[in-house]
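Trainee: Sequence and computational prediction follow.
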Amino acid sequence: MAGKDSRRSRTTHQKTAAARARARAEEDADGGGGFGKWVKRLFLWGAVLALLATVFVGIAVAFAARSLPSFYQLRATQNGQTIVVRARDGSEIAELGPNFGQWLDSSQIPETMKEAMVAVEDRRFYMHPGVDPLGLMRAVYVAMTGDKRVSATSTITQQLARNVFLNNNRSLDRKLREGILALALEAKFTKAQILELYLNKVYFGGGAYGIDSASRTFFSHPGTELSIPEAAIIAGMVKAPSHYSPTADVDAAIGRAGVVLGLMRDQGYITASEAQIDPSTVKLKAAKAQNSVRYFTDWALPQLDVLLPVTSEPIEVWTTIDPGMQQAATAAVKANAPKGSQGALVSMDRDGAVLALVGGTDYVETNYNRAVTAQRQPGSAWKLFVYLAALEAGYKPEDRVVDTPVTIDGWTPRNSSGRNVGETNLRTAFAYSINTVAAQLGNEVGFGTVASMARRFGITTPVSTYPSMVLGSNEVRLIDMVRAFAAVSAKGQSVEPYGIVKVTSASGEVLYQHERSRPIQLVPDYVAAGITDLLQTAVNTGTGRAAQIGRPVAGKTGTTSSNKDGYFVGFSSGITTGVWMGRDDSRVVPGLQGGTAPARAFAAYMRYAVKDRPVTQFETELTLPEWQIEPDDEAMFGNPDDYYFVDEQGNLIERGRDDGVGDAGGTDEVGNSRDQPGFDDALGGGQQPARPQPGRGQDMPQAASDDFLDRATGSAPVQPRTPPRPQPTGTQPPR
């Protein structure tokens, strides 16, 4: 029995050993144990995933091909929206969007044009199915061994898919969609159809979409007549239209054409002798000068996104620009800007229509729009708001002030002359831009009040309230300053700048018509008259004498520290114009002052601008309200709607509001937008709501006490004490 067990044990052991030997042999055959097993598994899974990916791509391509528009539908789609811009007189000043060009059938396109495009953009176009595997592998290899970027992988078919259906975002998702659509296009259309679509839709720069438009734009003849060097120039633009277009850089375009000719020779499309043709001998069409009117269109046309519903149909935009004034403005800025500096000019009519807008001395050199984008210090031109606040607080042009050294919160302003003249009047202090007087006035009325006044008159940039702000240390936009001065010219009424009068469709349908908004009285008439008096004196006898044009002009100069900025803003005969000059890098411009180059440019332009307008005199007679000219005890309160009030922060309070809330667009003490209270105690009276005021809601808090109103109107005996003076201007008592 024991022998049997022993034999069984030996037999079992032998079987186990044999199994282990077979397992080791299998492992050796698999390449060494578990590693070989994982390699095998990875290979199998990779094959499965590749098969699934192929099936997925095939399904995606099939669905995409079914949903693609037909060839004739794609032919009918527009390349972009054509916009014709017209001036005030109806003349055409610009055409934006696609230039004119006809669709060329494949049979009409010169073979040299097709060959040039294939040679430079997709040499294996006739061999791949829409995506070039060799090109893709080459790009991946370059990315792995070079600059880590996948590039140069788009075939002509992929470019067509991107141009027609997608955008230019550099993302993996967009690239995958592009590949699927390219495969679908190849599945649905022939190579000839794809090349025809591409050559008629690709953008070549200069507003030219398609080879016929490009040929007419750059060579003044149809695309059916393209020569070999002309085809090479056009084909070379596709890579970078903004760089290789002849309208951008002629030398770069010709150099790129030489590269295209070399590729055509290497691929057997042309002979060596044909490749030697000098592209510089091609007669290019004279490019239309990119004049300064583009500064205006760059400002006005983006407003169409707000004014119009989304549309791709051709439109005509009728604008406010006056071609003669624009030309005069351009010449005035160029002729007077100091060497190495820039200049800008904005001119508005009395209703806010922009008549001329120049954003720099040369649009081709730089299209940065200094008239509406740049924020620069206005210098003493900012004193407009200081003196407006002072006049509203009760000052008059004849009031005596003292030019004396002053220190405010550690800040000591100095006059540009380096001396003080002592006692003078408000008119003279403004005319000669005396800094110490402006500082005292700002301190007296409150720097928050000055900031609020600037906001009220249309300054949109941030406004700080530190003491030196009274001398123009806050940065502003030129167009905002012109808007503020235009409101003064309009006798204190608000002015909204606009550049688009109407927009019509190709059929003549009016899509938009400008309607002037109801103006708001920003300050009382007597304040507008008083500041006009000061502005006129500044030109007649003060720092703005260079702006005289032989008829009444009112304006103000501005010069910043170290002569970095020069400003002049003024008006005459209903036209308000502002000029800024300086360097983009804010470096010193020797000799630059607001009363020199900017004032001279203003005068040069305005002589032309007002030549056909009647001479108009300014209304500077101060018709003061009774509270300023009558004894306190006899002052009549009158109708509240006859006045415009500010709260304790100097913010404008609208008249005629029935809800007890002031202008929601008011500003706080630092010029920031906030809600305002109603009249409250702006007049220094009580808060009893018993007495309703004409034109106001019955629940409106009463501005003045019953006791004061009875005494002011003679309804009650006058008490021996002196009553408080009604203050329609807020915090500061009148002088």
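Mentor: Happy to help now that I have it. Numbering: from 1, shown residues only.
Trainee: contacts and neighbour counts: CA atoms only from here.
Mentor: Fine.
Trainee: Enumerate the positions of the one helix or strand Lys556 maps to that are buried.
Mentor: Here Lys556 sits within strand 554-559, counting by DSSP states H and E. For strand 554-559, a neighbour-count test (16 or more other Cα atoms under 10 Å) marks Ala554, Gly555, Lys556, Thr557, Gly558, Thr559 as buried.
Trainee: Check which helices and strands it sits against.
Mentor: For strand 554-559, the elements it packs on are helix 525-540, strand 565-572, judged by 3 or more Cα pairs under 8 Å, 6 or more residues apart in numbering; DSSP states H and E.
Trainee: Ok, which of these comes nearest Ser417?
Mentor: helix 525-540 (16.2 Å; Cα to Cα).
Trainee: that older thread, put together a markdown table for the buried residues of strand 554-559, with distance to Lys40 on each row.
Mentor: Listed next are the buried residues of strand 554-559 as a markdown table, based on distance: Cα to Cα, whole Å:
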| residue | distance to Lys40 |
| --- | --- |
| Ala554 | 91 |
| Gly555 | 88 |
| Lys556 | 86 |
| Thr557 | 85 |
| Gly558 | 82 |
| Thr559 | 81 |
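Trainee: from those, which two are the most distant?
Mentor: Ala554 and Thr559 (17.4 Å).
Trainee: Surely Gln327 forms part of a helix?
Mentor: Yes - counting by DSSP: H, G, I helix; E, B strand; the rest coil, Gln327 is part of a helix.
Trainee: host element of Val589?
Mentor: Counting by DSSP H and E, Val589 is found in no helix or strand.
Trainee: In contact with it: list those residues for me.
Mentor: Counting by Cα atoms under 8 Å, 6 or more residues apart in numbering, Val589 makes contact with Pro338, Ser341, Ser562, Asn563, Lys564, Asp565, Gly582, Arg583.
Trainee: try it against this one:
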Amino acid sequence: MPRNAPRDARGDLPRRSGATTARRGGSGGGRGGGKRRRSILGRLVYAGMLVGLWAVIGVAGLVAYHASQLPPIDQLAVPKRPPNIAILASDGSLLANRGETGGRVVSIKELPPYLPRAFVAIEDRRFYGHWGVDPLGIARAVAQNITRRGVSQGGSTLTQQLAKNLFLTPERSASRKIQEAILALWLEHKYSKDEILELYLNRVYFGAGAYGVEAAAQRYFGKPAKSVTLAEAAMLGGLVQAPSRLAPNRNLPAAQARAAQVLAAMQELGFASPQDTKLALAQPARPAGSRGGGSANYVADLVMDVLDDFVGKFETDIVVQTTVDPALQATAEKALTDTLNANGARYNVGQGALVSMRPDGAIRALIGGRDYAQSQFNRATTAKRQPGSSFKPFVYLAAVERGATPETVRDDAPIRIGNWQPENYSHRYEGPVTLRTALALSLNTVAVRLGQEVGAKAVVQTAQRLGISSPLQANGSIALGTSEVTPLEMVGAYSSFANGGNAVIPYVVASVKGVDGKPLYKRGEAGLGRVVDPNAVGMMNAMMHEVFVIGTAKKGDIPGWELAGKTGTSQDFRDAWFIGYSGSLVTGVWLGNDDGEPTKKASGGNLPVDIWKSYMSVALKGQTPVPLPGLNRWRRAPETTASVASGGGPGGLLGALLGEPQPAAAPPPRPVQPRQPSRQGGDDRNFFEKLFGL
């Protein structure tokens, strides 16, 4: 175009020819199309970035919202674990755990290495590699759950599980999962991996009321967590997935199958050698039976009832040392349950209790019922029942303290008090008899006469002085044991005879310590002091010794030991008692039915004596015999003993018993001549005259 070519009104050059314009237009159209394609791709990238940004903002907002529902981070703290009360036997072995957790806190250092590794292997194999939340673990769990067409694995890490246990409710929701992840991140920031794992092992639930691995090991295997085997560790590790379904005491096959999966995972990760794994699979773990059949729980319940008397409020684990001997506890339970299993139905006896203590009141064994799993009611400490003739020693002691002696004579003859006319079980009467014989053979009329002589109020006061705390009715029938008492009270009161006349308060707690070993309580040596004169104790021991020689507990005698005691049977055979003692151990047995239904002639002289002897024969075995205080001074001469046992003298009756078996007869030697009682109800002859019945 010429340089001076005309321009249009806007000063622009005129357009070219149509062909040229078309070409340019075609070429320009191609360039315009490329720009449009680049714009669409850019827009997609831009849109993707924008969506991603909004997604991040949305997630951040969602996290921020759920985080705002939690306490401020600077105020977060791991909540204190409820304190555990470890109740130990006298030898330091564990009797039971009490408290909300069921076991003490353990450190990871005291556990065998394979125990915590079992949980890592099956629950969170990348535990030491992630930072609280494991995306790979979640992806793997989702993939496996899809391919297996069911929920077989969860994506929560151990840290997330701990966060849920510590801070959140069991609710399953997206909100809870977000909060769980937030808290897991905080835990990972706050604590080391081993600290997190230790917290987890002490907080996770294992079923059956067991929180923490120590409680679970004790609950299922009867041993501390530090002593579990590899097979047991694998079973515990697999248990947390579904404690109710996999509990070995409920579903052992399922628990063992799950443990096998844990062992396979441990071997795969190098946590267990092939040889150890093979052995554990060949000898799978099995739950241990309850030690003592669970009767130690009666002891634990008693400890919890009295613990507040010794320690105040505590926020950390404590250890209570008791006076109970675990071997004697097991022996006592076996004696009671074996006898009831063999003869309970025959005698219509459904329940029983046994209390055994040292003469100073230290409880060595306590059985509160036939089966703790079936009934937690503690009949040894709580059930109040009529003691029957086992109450008579308090009547006789009141008489002895007012001048009577074992050779004092009273009439065994009908007696009436108002409209009440007590009788001997056999409806027979033997006439004048010595108190020694009357108590040994449990004659009702003599006991009632003595009660009338000394007064019902004196009988009540005597029983209370020796430790009976239940309300007692001061009436004529008190002499036959019609006021209700507990077995623990009766055994405690009899202890005064075994220890020479000192009152005792039965006790089971010897000491209490914190987990750090700091003493919180220790029982002192001081007792309640003397409440019975030594001479009176000797006479009572001599009379109750005759119960084993000629009386209602003759079959309970243990050769080589000086023993004393008294049987008791309440009206209509509703209660059967026997309380007997040596110089080193006092033991009482009660049998009956919780609803008061009469037994089929179960009396103090049959089943209770059987249980007592079965237990005491083991309890005293190997010990040096301890003499009964004052017995030798007031012991009956051998020929006199034989005479009474034969039935040849006035003290030799074989039938006037209140529901109690007759003593066996022996060849009749020279009879004993009775002596009429003095006006004061005592005996003013010298010791040798008393001894030989002159």
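Mentor: Done, it's in. Only a predicted model underlies this, so the values are computations on that prediction, with no experimental measurement involved.
Trainee: Overlay them and tell me the TM-score.
Mentor: TM-score of the superposed chains, computed with TM-score structural alignment, normalised by the length of structure 2, equals 0.60; 497 aligned residues with a Cα RMSD of 4.8 Å.
Trainee: returning to what we had before: most neighbours among the contacts of Val589 of structure 1, which one?
Mentor: Neighbour tally across the contacts of Val589 of structure 1 (other Cα atoms under 10 Å): the maximum, 28 neighbours, falls on Asp565.
Trainee: wait, Glu621 of structure 1 sits on Ala529?
Mentor: Yes - using Cα atoms under 8 Å, Glu621 of structure 1 is in contact with Ala529, at 6.4 Å.
Trainee: who has more neighbours, these two?
Mentor: The neighbour count for Glu621 of structure 1 versus Ala529, taken as other Cα under 10 Å, is higher for Ala529 (22 against 12).
Trainee: To which residue of structure 2 is the more buried one aligned?
Mentor: Taking TM-score structural alignment for the superposition, Ala529 of structure 1 sits opposite Gly538 in structure 2.
Trainee: Can you give me the distance of its match to Glu489 of structure 2?
Mentor: Gly538 of structure 2 sits 22 Å away from Glu489 of structure 2, going by Cα to Cα, to the nearest Å.
Trainee: In contact with Gly591 of structure 1, which residues are there?
Mentor: Asn563.
Trainee: try 10 Å
Mentor: Pro338, Ser562, Asn563, Lys564, Gly566, Ala597 (Cα atoms under 10 Å, 6 or more residues apart in numbering).
Trainee: and of the contacts of Val589 of structure 1, the nearest to Phe100 of structure 1?
Mentor: The closest of those, once distances to Phe100 of structure 1 are taken by Cα to Cα, is Ser341, at 38.3 Å.
Trainee: gap between the two ends of stretch 287-295 of structure 1?
Mentor: OK, stretch 287-295 of structure 1 end separation, Cα to Cα: 18 Å.
Trainee: The contacts of Gly591 of structure 1 into TSV, with extra columns for distance to Glu392 of structure 1?
Mentor: Listed next are those as TSV, based on distance: Cα to Cα, whole Å:
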residue	distance to Glu392 of structure 1
Pro338	38
Ser562	32
Asn563	31
Lys564	32
Gly566	28
Ala597	32
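Trainee: Report how many residues lie close to Pro629 of structure 2.
Mentor: Count around Pro629 of structure 2 with other Cα under 10 Å applied: 23.
Trainee: To clarify, my last question referred to Val569 of structure 1.
Mentor: 33.
Trainee: distance of the closest residue to it other than its chain neighbours from Leu478 of structure 1?
Mentor: Take Val569 of structure 1 and drop its neighbours on the chain: the residue closest to it by Cα to Cα, 6 or more residues apart in numbering is Gly578, 4.0 Å away. Note on Gly578 of structure 1: its distance to Leu478 of structure 1, by Cα to Cα, is 7 Å.
Trainee: and if you look at Pro590 of structure 1?
Mentor: 22 Å.
Trainee: out of those two, which sits in the busier spot?
Mentor: Neighbour comparison, Pro590 of structure 1 and Leu478: the larger count goes to Leu478, with 30 against 11 (by other Cα under 10 Å).
Trainee: if I line the two up, what does that one land on in structure 2?
Mentor: In structure 2, Leu478 of structure 1 lands on Pro487 (TM-score structural alignment).
Trainee: Not counting sequence-adjacent ones, nearest residue to that match?
Mentor: That would be Ala380: by Cα to Cα, 6+ apart, it lies 5.2 Å from Pro487 of structure 2.
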